[in-house]
Each structure stands twice: as structure tokens, then as C-alpha cells.
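Trainee: What follows is a predicted structure for the sequence shown.
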Amino acid sequence: MSATTTTRVALITGGSGGIGRAVAERLAQDGLAVAVQYAGNKARAEETVAAITAAGGRALAVGGDVADEQAMSAAFDAVEAAFGGIDVVVNTAGIMVLGPVATFDLDALDRMHRTNIRGTFVVSQQAARRVRPGGAIVNFSTSVVRTQLPSYAAYVASKAAVEGMTLTLARELRGRDITVNAVAPGPTATPLFLDGKDEATIATLAKATPFERLGTPEDIAEVVSFLAGPARWTNGQVLYANGGLA
């Protein structure tokens, strides 16, 4: 059999930076061929691909809006054409806008929900149709669903929706030998998390876990690697990857 039919293949949305890039690089290290999806930053996606290729892996970049079903259908087509199929889909693409409910900008709410809810749903829909037996779908929530910090209500609402669709999809794929789980990171040192926070706030959040540090993208990628590979008996779950945050 050719390499295109024997190598496991992963598609990572939002794979050009932050957690997404760490996940792409980790899955490539695990031996998967990797497709790095990007929305607007083609150059960063190609940097991720170049880094994976330089390390001996196989990768390509695919563009498109995760909330656009035609764009995502085309992206999945491109990955299947290049690598022969898809085994793992990881939805790291997301945006975060913070603010209290009383004054929250509803246009920002709509933008965030379009990417975080509709985008995850569109990609999960394609994954449910195409992922091969033995595969895995990994969506992204947040530990703030449980910690309920002020100013996170709109973001948490979008991620709670992701948890709901993830757990339901796991049951819908009965008999397909496909796991569906969500990862809920705690405070993690990414541009998405750090943007707009002062040093005192970051220091306080870093001290919140027993490890007294922020998580790293690589910490989260390790959990995704587990779910994408050996974790065949972990299904329909939300894994809180947060270093022991209460």
C-alpha cells in the first residue's frame, strides 16, 4: 500500500499559531501527516508547515473560514487529495472577546459565536462525514466554563455550546469507531490569552494553579496527542487541561 493510505492524517483548524501550531507540530512528531488550516494568516501557516517539513514530517496549509461550509468542504477535499484521507480533526480555531454582560457589544458576540460555535459545528459536520474508522475528533472548550470568571460570559457561552455538541456527536457516531472529545485549557500562554491583560492579572492567573505557572501550548498539545492516538476508551468527555485549577 502507498504512504497516502497507510499514514494517519490530521487536520488542525487554527493551526498557524498558538495552541494550534503546537498541536500541528506534536501530531507531526507522532508520525501523522498534518494539514494546517488558516483563515487569514497564510504566511504563519506556511511557517508551521515549513517547520514540520524541516523536522522530517509531512504537512500542507489549507485556507478558509471555518464557519463557511463550502470553504471547509473544499479544505477537507484538499487534505484527502493530498494525503488519502482524514483520521484526526482538531478544532483549535477560536476567538475570545471579554466584557461584562451588561455592556457587552452584541456585534462582538455574533462574531465570536460565528467562529466558536458555527465554525466548530461546520468542521465537526465535515469530520463526522469523513473521518475514517479509528479516528478522533477533538474540539476546544475552556476551563472558564467551570471557573466562571467575570467578563467571560459571552466566551463561556460559546464554549459551553461546543461542549454540548461534542458530547452529543460522540453518541451520534455509535458504531463508527471514532472518538469525540473536548479539551478545556486553563490559563495558557498564547497571544489569545495574553492580549489585553496587564502583568498583574497574568501573574495572578499564573499563581492560580498548584504549579504556579501558566500552561504552555505544548502542555495542551500533549493532551490532544493522547486523544488523537492511544485514548480509544476516552470518548464523549471534556478533559480539563489546566494544571489543577479549581
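Mentor: Arrived safely, thanks for sending. Numbers count the residues shown, from 1 in each chain.
Trainee: going forward, measure contacts between C-alpha atoms and count neighbours the same way
Mentor: Will do.
Trainee: you'd agree Val36 is up against Ala61?
Mentor: Yes - with contact defined as Cα atoms under 8 Å, Val36 counts as touching Ala61 (4.7 Å).
Trainee: So which bits of whichever strand or helix holds Thr53 are buried?
Mentor: Assigned by DSSP states H and E, Thr53 belongs to helix 42-54. When burial is assessed from 16 or more other Cα atoms under 10 Å, helix 42-54 yields the following buried residues: Lys42, Arg44, Ala45, Glu46, Thr48, Val49, Ala50, Ile52, Thr53.
Trainee: How is Ala182 assigned, secondary-structure-wise?
Mentor: strand (DSSP: H, G, I helix; E, B strand; the rest coil).
Trainee: list the contacts for it?
Mentor: Val138, Asn139, Phe140, Ser141, Glu163, Thr166, Gly236, Gln237, Val238, Leu239 (Cα atoms under 8 Å, 6 or more residues apart in numbering).
Trainee: just curious, which of these is nearest to Val79?
Mentor: Val138 (17.4 Å; Cα to Cα).
Trainee: that older thread, in helices, which of the contacts of Ala182 appear?
Mentor: Applying DSSP state H to those, the entries found in helices are Glu163, Thr166.
Trainee: Please identify, among the contacts of Ala182, the one with the most neighbours.
Mentor: Taking other Cα atoms under 10 Å as the neighbour criterion, Ser141 ranks highest of the contacts of Ala182 with 29 neighbours.
Trainee: That one touches Pro185, doesn't it?
Mentor: Yes - in this structure, Ser141 is within contact of Pro185 by Cα under 8 Å, at 7.1 Å.
Trainee: one more structure, for comparison:
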Amino acid sequence: MTEHTLMGKNLLVAGGAKNLGGLIARQAAEAGANVAIHYNSEPSRADAEATLAAVQHAGGTGVVLQGDLTVPANVARLFADAEAALGTIDVAVNTVGKVLRKPIVETTEDEYDEMFDVNAKAAYFFLREAGTRLADGGRIITIVTSLLGAFTDGYSTYAGGKSPVEHFTRAAAKEFAGRGISVTAVAPGPMDTPFFYGQETPERVEFHKSQAMGGRLTRIEDIAPIVRFLATEGWWITGQTIFANGGYTTR
């Protein structure tokens, strides 16, 4: 990517069916991009198809691709299938994640393994494939969490599972710099999506709201433009974690 625009570029959005990933895919298409929309499993298929329709309505070429990204072979296949449909990928965005709020003493080994597989392992091999396959001058952006800067209870496996992505991002930024590929992570505050409400009590929701500007949660509309900026004019930012949370927390 020599020019700082999404016009005519090819994007791959992991977790692109709905919520933040869906908005990123739609806005990219509105900016002139073609988009490969990944979803994990059958319950998300209808959302992925709706996002595809929006991409096509905006004038972009789109494709819907399914896969469990905790399996590295599936990540490789995802990139290969995206390339086959669109051509060389210019921007790879990974919004995949799983939230669990549970005390350490109640967390099972299976829960631990699943949380680290989804939040860390999938992210690692997404970076690996992107670093192998992206066009020179490409952009890689991973969604993490502002809990990386919080001192709180309950989210040991979520924040813990996302925290390695910061180290993966820094290493990848150095390793891919010779090809002009920037690598960044974006850390939203608690987001106003179904993933958040399923883990919290109404009282805790109100507390989270009280910690940010305007007394509200982070919205997907707050984050998607930051991803777009990092993929275009913000390309010189690399190896960083951008906390975007309305003042919810910092380090």
C-alpha cells in the first residue's frame, strides 16, 4: 500500500460478520475496498451474509469464509481462500475474541485452554499468515482489550489471553518492517455489544459506564474509524497498543 486509502484495496476481517467486525467490513467497502468476511460457526452465518450484502451494495467485491481460527491450518486456509476470491490481501484485521468473567478458583482447565486458544493462539497464527501473505506495505490490526491496563477481578483468562498479543504485535512489527508492513493492536474499553452484557450484572454495567466520558460504554462506532485510520493515514504507527476507551483506564 503506497497510497493511504482503502480504495481498491483487499481487506480480510476475521470475526467480520457482526458487531465491530461487521462495521469495519461495511465501512471499508464504503471507502472503496473489497472485503473477505470471516465468521466462526453456523450461528453467525446469517450475519455474515447480511454484511456481505452491505459490502456488495456499497460497490465492493465480497466473500464469506468460515473457519475455527484456533486451528492454524484453518487460518492458513482462510488467507488462501481470501486471496483466491479477492487477490493479494492488503489489510488484515482480527476482531476475534472470547470474553469470560469468572474467579480464578472456579475456572476449569478447559475454560483456560479455550480462552487462550481463542484470544492468543488464533491471534498468533493470524499474524503469522498475514506476515507471510500480505502485500508489501500492508497493515495488520488486532483488537485486544483495555483490561490490559486495568487492575480488577474476574477477567484473568480474558485479559490474560489478550495480553500476549501485545508482545506478538511488537515482534511482528519488527519482523515485518522490512516489507513496510505496520502491525498494531487496538484496545477498546468495555463495548456496548452482547458479548459484554452476558458477563456483567446491571450494577457493574453502570460502574463501567461511569468510568468513561459521557457516562457510557465504548461503542463500535468509536473503534471502527481508528481501525480505518491505522489502515490508511495512520500507517506510521506500528508495534503499538492503542487504548481507545474514553478515559476508562490507562497505564
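Mentor: Done, it's in. All of these numbers come straight from a predicted model, not from anything done at the bench.
Trainee: Got a TM-score for the two of them?
Mentor: The TM-score (TM-score structural alignment, normalised by the length of the first structure) is 0.94; 241 aligned residues with a Cα RMSD of 1.4 Å.
Trainee: Which stretches in the stretch 151-251 of the second structure count as helices?
Mentor: Per DSSP state H, counting those that start in this stretch, the stretch 151-251 of the second structure carries helices over the ranges 156-176, 194-197, 202-210, 220-231.
Trainee: and the longest one, which stretch of the first structure?
Mentor: For helix 156-176 of the second structure, the aligned range in the first structure is residues 153-173, judged by TM-score structural alignment.
Trainee: Give me the distance between that stretch and the centre of its chain.
Mentor: A distance of 13 Å separates the centroid of the chain from that of stretch 153-173 of the first structure, by Cα atoms, centre = their mean, to the nearest Å.
Trainee: What lines up with Tyr197 of the second structure in the first structure?
Mentor: The alignment partner of Tyr197 of the second structure in the first structure, by TM-score structural alignment, is Leu194.
Trainee: can you check Asp110 of the second structure too?
Mentor: Looks like Asp110 of the second structure aligns to Asp107 there (TM-score structural alignment).
Trainee: same thing with Ala84 of the second structure?
Mentor: In the first structure, Ala84 of the second structure lands on Ala81 (TM-score structural alignment).
Trainee: so after the host helix or strand of its match, what's the next helix or strand?
Mentor: Here Ala81 of the first structure sits within helix 69-83, counting by DSSP H and E. The helix or strand immediately downstream of helix 69-83 of the first structure is strand 88-91, counting by DSSP H and E.
Trainee: Pull out the buried residues from the helix or strand just after that next one.
Mentor: Going down the chain from strand 88-91 of the first structure, the next helix or strand is helix 106-113, by DSSP H and E. Neighbour-count burial for helix 106-113 of the first structure, counted by 16+ other Cα under 10 Å, picks out Leu109, Met112, His113.
Trainee: Same question for stretch 154-174 of the first structure.
Mentor: Applying 16+ other Cα under 10 Å to stretch 154-174 of the first structure flags 154-156, 158-163, 165-167, 169-170 as buried.
Trainee: before we move on, what about stretch 232-250 of the second structure?
Mentor: 232, 235, 237-246, 248-249.
Trainee: now swap in stretch 206-215 of the second structure and tell me
Mentor: His208, Lys209, Gln211, Ala212.
Trainee: for that stretch, how far is the first residue from the last?
Mentor: 8 Å (Cα to Cα, to the nearest Å).
Trainee: The first structure: matching residues for that stretch?
Mentor: Using TM-score structural alignment, stretch 206-215 of the second structure pairs with 203-212 in the first structure.
Trainee: centre of the chain versus that stretch, how much separation?
Mentor: On Cα atoms, centre = their mean, the centre of stretch 203-212 of the first structure falls 23 Å from that of its chain.
Trainee: Look up how far Lys121 of the second structure lies from the nearest residue to Lys102 of the second structure once chain neighbours are set aside.
Mentor: Leaving aside its sequence neighbours, Lys102 of the second structure sits nearest to Gly154 (Cα to Cα, 6 or more residues apart in numbering; 4.8 Å). Computed as Cα to Cα, the Gly154 of the second structure to Lys121 of the second structure distance reads 21 Å.
Trainee: Thanks a lot, see you next time.
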